[in-house]
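Participant: All I have is the shape, not the residue letters:
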């Protein structure tokens, strides 16, 4: 089952980046176990561009979609057997990346051929 694991950062108390070797080791364990699909850190929300084409023409605006003290700092996508495994791994991941995580299953995953 595929899970999106969102790394939540906080502008008022950002997570430290000194745990990157720990995160790398954790990622290597995910890869070895066959759980790894994708991971990546994101640039600061100020680097975001929002595109809204629900009307007649696309509207493009700079900055994050939502102003908030908490923001999406990175993501993992894991392919694990069930929620129990995802939550166990997320607890480890939260410790190594020193941030809160949100774990959400994909409703209908689409995979490339």
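Facilitator: Cool, the structure landed. In this text, all values refer to a predicted model and were calculated from it rather than measured experimentally.
Participant: From now on I want contacts and neighbour counts done on CA atoms only, so please keep to that.
Facilitator: Noted.
Participant: Show me what counts as buried in stretch 77-87.
Facilitator: By neighbour count with 16 or more other CA atoms under 10 Å, stretch 77-87 contains the buried residues 77-80, 86-87.
Participant: can you map out the helices along the chain?
Facilitator: Ranges of helices in the chain, per DSSP state H, are 20-33, 83-97.
Participant: dropping in the other structure now:
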């Protein structure tokens, strides 16, 4: 089975309030249980806001550290799920379920190399 990364992109700014977030998190827990039962779940996690990031860039023998996200944008990687699936169609099926739960957020499905 191949492994796929399901990346969750969310808009910059504060997280939605509990009246919106709690039902989403409940449905996400149900999907994670479904992934585990199907033997597809590998790992998932949410991330701290992009301001918590540190970017490292090598330039010759020196490494420059910069606070905050690498790029400026209107959205950022908010979390991810790693799954294993027989093929892209199966991975996209799981991605559709995740996108439905997290709408209107975008989900990127990408296979791991190798």
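Facilitator: On my side now, so go ahead. Please read these numbers as outputs of a predicted model, since none were measured by experiment.
Participant: Would you pull the TM-score for this pair?
Facilitator: The TM-score (TM-score structural alignment, normalised by the length of the first structure) is 0.88; 108 aligned residues with a CA RMSD of 1.7 Å.
Participant: Hmm, residue 39 of the first structure is touching residue 93, no?
Facilitator: No. Counting by CA atoms under 8 Å, residue 39 of the first structure does not reach residue 93; the two are 11.8 Å apart.
Participant: Not counting its neighbours along the chain, what's nearest the counterpart of residue 87 of the second structure in the first structure?
Facilitator: Alignment note (TM-score structural alignment): residue 87 of the second structure maps to residue 82 of the first structure. Closest residue in space to residue 82 of the first structure, ignoring its immediate chain neighbours: residue 1 at 6.2 Å, by CA to CA, 6 or more residues apart in numbering.
Participant: is it true that that neighbour touches residue 85?
Facilitator: No. Look at residue 1 of the first structure against residue 85 with CA under 8 Å: they stay out of range, at 10.2 Å.
Participant: Please name the residues that touch residue 14 of the first structure.
Facilitator: Residue 14 of the first structure sits next to no residue when contact means CA atoms under 8 Å, 6 or more residues apart in numbering.
Participant: And it, how close does it get to residue 95 of the first structure?
Facilitator: In this view, residue 14 of the first structure and residue 95 of the first structure are 14 Å apart by CA to CA, to the nearest Å.
Participant: what do you get for residue 107 of the first structure?
Facilitator: 27 Å.
Participant: ok, these two, which is more surrounded?
Facilitator: Taking other CA atoms under 10 Å, residue 107 of the first structure and residue 95 do not tie; residue 95 has more neighbours (15 against 9).
Participant: What's the match for that one in the second structure?
Facilitator: Taking TM-score structural alignment, the alignment pairs residue 95 of the first structure with residue 100 from the second structure.
Participant: In the first structure, which residue is most central in space?
Facilitator: Residue closest to the mean C-alpha point of the first structure, counted by CA atoms, centre = their mean, is residue 75 at 1.7 Å.
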